[in-house]
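Enquirer: Any chance you could fold what I've pasted below:
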Amino acid sequence: MFALFIALGVLWRSARWRVAGGAAALFWLLAAGWLSGALLDLAQPPIYRTPYDRGRAALPALPFSAHTAIVMLGGGTDYVDGKLVPKDDVYARIALASRLYAQCAQAGGACRVIVSGGNPQHHERAEADTYAPWLLAAGVPRDALVLENESLTTWQNARNVAALVHRRHDEALVLVTSAYHMPRAMLDFHRFEMAPLPAVSNVRHVKRGLLPRWRNLVAAETALHELIGIAQFYVYRMIGWF
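Expert: Presented below is the predicted three-dimensional model:
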């Protein structure tokens, strides 16, 4: 977007001050939260704006079946003090997936946690492999943990998970991811004939005001990424690519 405004200023020199003013206004609306909040509301429809856990001591009851797969989608990795760790939003996904596993096991069913995430950032390990120790530390047994570490996109998450779960036709699915990611994830999972129960791990928020905030720009970028991904899904379906 910034590059687009620079290009407009170069090509439309007679109006470059108006272009600069428009760019400044747009980025202020994003950074101050007014426009980024609207984008985030589009990316996070009301049905997904309440985290499944909500910080309660006990989770709401789920209709676990004799076989249940809790599918946790990746959300990136980052280096902190030289160590590869999950990105911030992923910690909430790990916490919810592990608590759902404990609830499922207590209900007496055969439960497993499928972690889906490859290495789109080209770090030293795939997302699924990086998250595994955190899930083990949170109480998920190693024999109940399935690592799908090849997928690079949400569409590939759904495709690769489908290959794992369609072998067990009686398996109930619970899909764990963040609110902003859930609409696109549900589209892709439905595309592969899966109907998971959505379990929202966390919701993004912006702070509206006069002062610009970096986190509001990050939220706007996240929202735009998801909205473009949803539009891409429908375009690809229309032309037969999905």
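
Enquirer: hey, let's count contacts and neighbours off CA atoms from now on
Expert: Fine.

Enquirer: which parts of the lengthiest helix in the chain are buried?
Expert: For the chain, the helix with the greatest residue count under DSSP state H is helix 214-239. The neighbour-count check on helix 214-239 (16 or more other Cα atoms under 10 Å) flags 215-217, 219-224, 226-227, 229-230, 233 as buried.

Enquirer: Equivalent analysis for stretch 37-46, please.
Expert: Gly37, Leu39, Leu40, Asp41, Ala43, Gln44.

Enquirer: would you list the residues you listed in a markdown table and tack on distance to Val113 and secondary structure?
Expert: Below are those laid out as a markdown table (distance: Cα to Cα, whole Å; DSSP: H, G, I helix; E, B strand; the rest coil):
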| residue | distance to Val113 | secondary structure |
| --- | --- | --- |
| Gly37 | 33 | helix |
| Leu39 | 32 | helix |
| Leu40 | 29 | helix |
| Asp41 | 30 | helix |
| Ala43 | 26 | helix |
| Gln44 | 25 | coil |
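
Enquirer: let's see this one next to it:
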Amino acid sequence: MAAGGTRGQRTGWRLLRVAVGLAALIAAAYVGGFFLFTAELDRTPPTDMQAADGIVALTGGPDRITAAYRLLEEGKGARLLITGVHPDVDARSLKGIVPGEASKFDCCVDVGHRAENTIGNADEAAEWVRQRDYRSIILVTSTYHLPRATLELGRAMPDVEIRPYPVFQDTLHLDGWWAYPGTTRLLISEYTKYLLTLSFGGQSSMSS
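Expert: Prediction:
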């Protein structure tokens, strides 16, 4: 009995060491991937954005809408879809966010209210693109959100060329992010969601 107990203990310790080793490898891979994720985020907007058939802006801040509408005014797309708008927010309210007279808003901006998360944004945008037979779009969202958003929209419309356009907020500190707890939490959360999207093919109900 004693010998059998000793062998069982040794087996248990070996399994524990294997489990600890695997956990350490997973943790190291996660941390390494996170640093790579943050390093590859765009720090500046494109200087010469190529025009596309349409423009899609994902809600999540007025800066996204302003940037997308500016692209519309510059002729970078024929129409603009603002997807994920809260049901209580109408087009008139969104028009008030845009600087200037917003002369193209009434004729060339569509507002989508159905999407509640990034997966919903992708579905709503894909339907909008199919209805207009577009072959390319400019995707406008926050720089930290672009990797996951591009992945989701690419899955929803695999035959459409997606050209990412990053938006930057004053409260987001990508350089030296480790010194800013709010930025650090946001980046870790977004990186984790991105990994889950890669792993589960966009079937998670993660919020934007």
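
Enquirer: where does the TM-score land?
Expert: The TM-score (TM-score structural alignment, normalised by the length of structure 2) is 0.66; 168 aligned residues with a Cα RMSD of 3.3 Å.

Enquirer: And the strands in structure 1, which stretches?
Expert: 67-73, 77-80, 83-86, 110-116, 145-148, 171-177, 197-200 (DSSP state E).

Enquirer: Turn the ones you listed into CSV, including mean neighbour count.
Expert: Below are the strands of structure 1 laid out as CSV (neighbours: other Cα atoms under 10 Å):
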stretch, mean neighbour count
strand 67-73, 25
strand 77-80, 15
strand 83-86, 16
strand 110-116, 24
strand 145-148, 19
strand 171-177, 23
strand 197-200, 22
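
Enquirer: out of these, nearest to Glu124 of structure 1?
Expert: strand 83-86 (7.9 Å; Cα to Cα).

Enquirer: Tell me the residues of structure 2 aligned with the closest one.
Expert: Counting by TM-score structural alignment, strand 83-86 of structure 1 falls onto no part of structure 2.

Enquirer: which residues are contacting that strand?
Expert: Gly75, Gly76, Thr77, Asp78, Tyr79, Glu124, Glu127, Thr130, Tyr131 (Cα atoms under 8 Å, 6 or more residues apart in numbering).

Enquirer: again with stretch 90-103 of structure 1
Expert: The contact list for stretch 90-103 of structure 1, computed with Cα under 8 Å, 6+ apart, reads 53, 59, 70-76, 111-113, 131, 134-135, 138-140, 176-178, 201-202.

Enquirer: Skip the chain neighbours and tell me the closest residue to the residue minimising distance to the centre of structure 1.
Expert: With distances taken as Cα atoms, centre = their mean, the residue of structure 1 nearest its centroid is His181 (3.6 Å). In this structure, His181 of structure 1 finds its nearest non-sequential neighbour in Glu226, 6.6 Å apart by Cα to Cα, 6 or more residues apart in numbering.

Enquirer: In contact with the alignment partner in structure 1 of Gly84 of structure 2, which residues?
Expert: The alignment partner of Gly84 of structure 2 in structure 1, by TM-score structural alignment, is Gly117. Residues in contact with Gly117 of structure 1 (Cα under 8 Å, 6+ apart) are Leu73, Gly74, Gly75, Ala126, Glu127, Ala128, Glu148, Asn149, Glu150, Ser151, Leu152, Asn157.

Enquirer: Let's see if you can find the most crowded of these.
Expert: Glu127 (34 neighbours; other Cα atoms under 10 Å).

Enquirer: Just give the nearest non-adjacent residue to that one, would you?
Expert: Gly117 (5.0 Å).

Enquirer: Stretch 42-62 of structure 2: how far from the chain's middle?
Expert: 13 Å (Cα atoms, centre = their mean, to the nearest Å).

Enquirer: Give me the distance between the two termini of it.
Expert: 19 Å (Cα to Cα, to the nearest Å).

Enquirer: Which parts of structure 1 are helices?
Expert: Under DSSP H, structure 1 gives helices at 2-11, 16-31, 34-43, 88-106, 127-137, 154-165, 182-191, 214-239.

Enquirer: In TSV, list the ones you listed along with distance to Pro63 of structure 1.
Expert: TSV is the format used below for the helices of structure 1 (distance: least, Cα to Cα, whole Å):
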stretch	distance to Pro63 of structure 1
helix 2-11	48
helix 16-31	41
helix 34-43	27
helix 88-106	9
helix 127-137	22
helix 154-165	17
helix 182-191	19
helix 214-239	29
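
Enquirer: Which one, of the ones you listed, ends up nearest to Glu171 of structure 1?
Expert: Comparing the helices of structure 1 by Cα to Cα, helix 154-165 comes nearest, at 7.0 Å.

Enquirer: residues in structure 2 aligned with that closest one?
Expert: So helix 154-165 of structure 1 sits over residues 118-129 in structure 2, by TM-score structural alignment.

Enquirer: ok, average deviation of the matching stretch from structure 1?
Expert: Compared with structure 1 after the fit, stretch 118-129 of structure 2 shows a mean deviation of 0.7 Å (mean Cα distance after the TM-score superposition for structure 1).
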